[in-house]
Structures are given as C-alpha cells and as structure tokens.
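Asks: Okay, here's the prediction I keep looking at, along with the sequence it came from:
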Amino acid sequence: MSRAIEHHEARQRFECTEEGVSCVLDYQLSGTVMTITHTGVPQAVGGRGIAADLTRHALDTARGRGWKVRPVCSYAAAYIKRHPEYQDLVA
C-alpha cells in the first residue's frame, strides 16, 4: 500500500494522514542542504512504517533536487544508517 505524502514546501514539511491522525517530517532548507529536524508519528498510529515512508519520501525529494541532507533527527539518522543507498546524500 502506498501512502499519500504531501510536500508543503512553504512550511518545510512532509505530511501524511493515517486514520485521521497527522504525521510529519519537518526540515529546514539552507541553500542546497536539507536539515531533517523532526519526524513525528503519534503513538496511536505508530509501528506501521509511517516514519520510514516520510523519511524515504524526503530523501528521494532531496536526491531529485540535488540537495544534501543533514539528519539532525535521530530517526532520520538511524534510517540512513540502515539504508546505505542514501549515504551519499549526507552533508
């Protein structure tokens, strides 16, 4: 099942809704470096891979735009460690 993830560029946020619950990944863009600052998935919908989907979507967006990534968020940092195909994006 693919999840609908929206990129709200003006708010520097990726967002999806699961069972009416908002889940987010926040970042700050400085030049061509995306600093991932927070991944938030409420406990009510946790354990479904939502944070992974948000992180993957953010990293794919960064790659597509030629951005580097600084994973300040501990979840995003762990995700990149587990998925070596994204290591080249790390600033």
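Replies: Yep, it's here.
Asks: switch to C-alpha atoms for all contacts and neighbour counts from now on
Replies: Fine.
Asks: longest helix in this protein, by residue count?
Replies: Across the chain, the longest stretch assigned as helix under DSSP state H is helix 50-65.
Asks: Presented hereafter is structure B, for comparison with structure A:
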Amino acid sequence: MSFLVEENPAKHRFEILVDDALAGFTAYIPRGEVGEVLVFTHTEVDERFQNMGVGSALIRGTLDQVRERGGRLVPKCPFVAAFIKRHPEYADLVVAEA
C-alpha cells in the first residue's frame, strides 16, 4: 500500500491518496500572508481506509509539508491536536490563534 499526501489549495485541504484512491483529507483555513498560518478544522478518512494508519500518515505528511515551507498551524481539529500531543516533535509548529 502506498501513501501520497499532497495539498489541494483550491479546496483548502491536504489529501491522502492510497494506491491512487482518495482516502482522506484534513481541511484548513489560511490565516496571514500566503498561508503563513493554517487553522486545521476537520479531518476525515474514508471508512474503507480506517484503522490502517491512513489518518496518522495524512497528518504526518501534512505537518512535514507545513514545516518544509516554514508555516505554522492552529490545531482546532481534535484529530490533528491529538496527533501533535502524541508526537511532540511537531509542537514547535503550533501557534496560539490570534
């Protein structure tokens, strides 16, 4: 099984493809200049792909991309917040909502 996480800026979300099928997404609201801060509001994984690590792979891939481009985030989505709590190496990406 191969995972691919990519941003879909038109829909304001990061999507995960599993073997070329859309398996889930995490939605955000951009804040600041050029998406400097992303407020993550909702994460969904298709029921066919639940309990397979797809959600965690989605969030890990998303956070890695946010970090690569120097962005920050507000984890309003409970799934994103819980992932960051379990993986404190991503805590430096979190900012308080203004």
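Replies: Nice, thanks for sending it over. Predicted model, so just to flag it, every value in this text is computed and none were measured.
Asks: still on that earlier bit, which residues in the second structure does the longest helix of the first structure align to?
Replies: Taking TM-score structural alignment as the measure, the second structure aligns residues 54-69 with helix 50-65 of the first structure.
Asks: Tell me which residues of the matching stretch come out buried.
Replies: 54, 55, 58, 59, 60, 61, 62, 63, 64, 65, 66 (16 or more other CA atoms under 10 Å).
Asks: The fourth one contacts residue 83, correct?
Replies: Yes - distance between residue 59 of the second structure and residue 83: 7.4 Å, which falls inside the contact criterion (CA atoms under 8 Å).
Asks: List the residues that contact the residue nearest the centre of the first structure.
Replies: Note on the first structure: the residue nearest the mean C-alpha position is residue 55, at 2.8 Å, using CA atoms, centre = their mean. Contact partners of residue 55 of the first structure, counting by CA atoms under 8 Å, 6 or more residues apart in numbering, are 25, 39, 76, 79.
Asks: same deal with residue 83 of the first structure?
Replies: Neighbours of residue 83 of the first structure in contact, by CA under 8 Å, 6+ apart: none.
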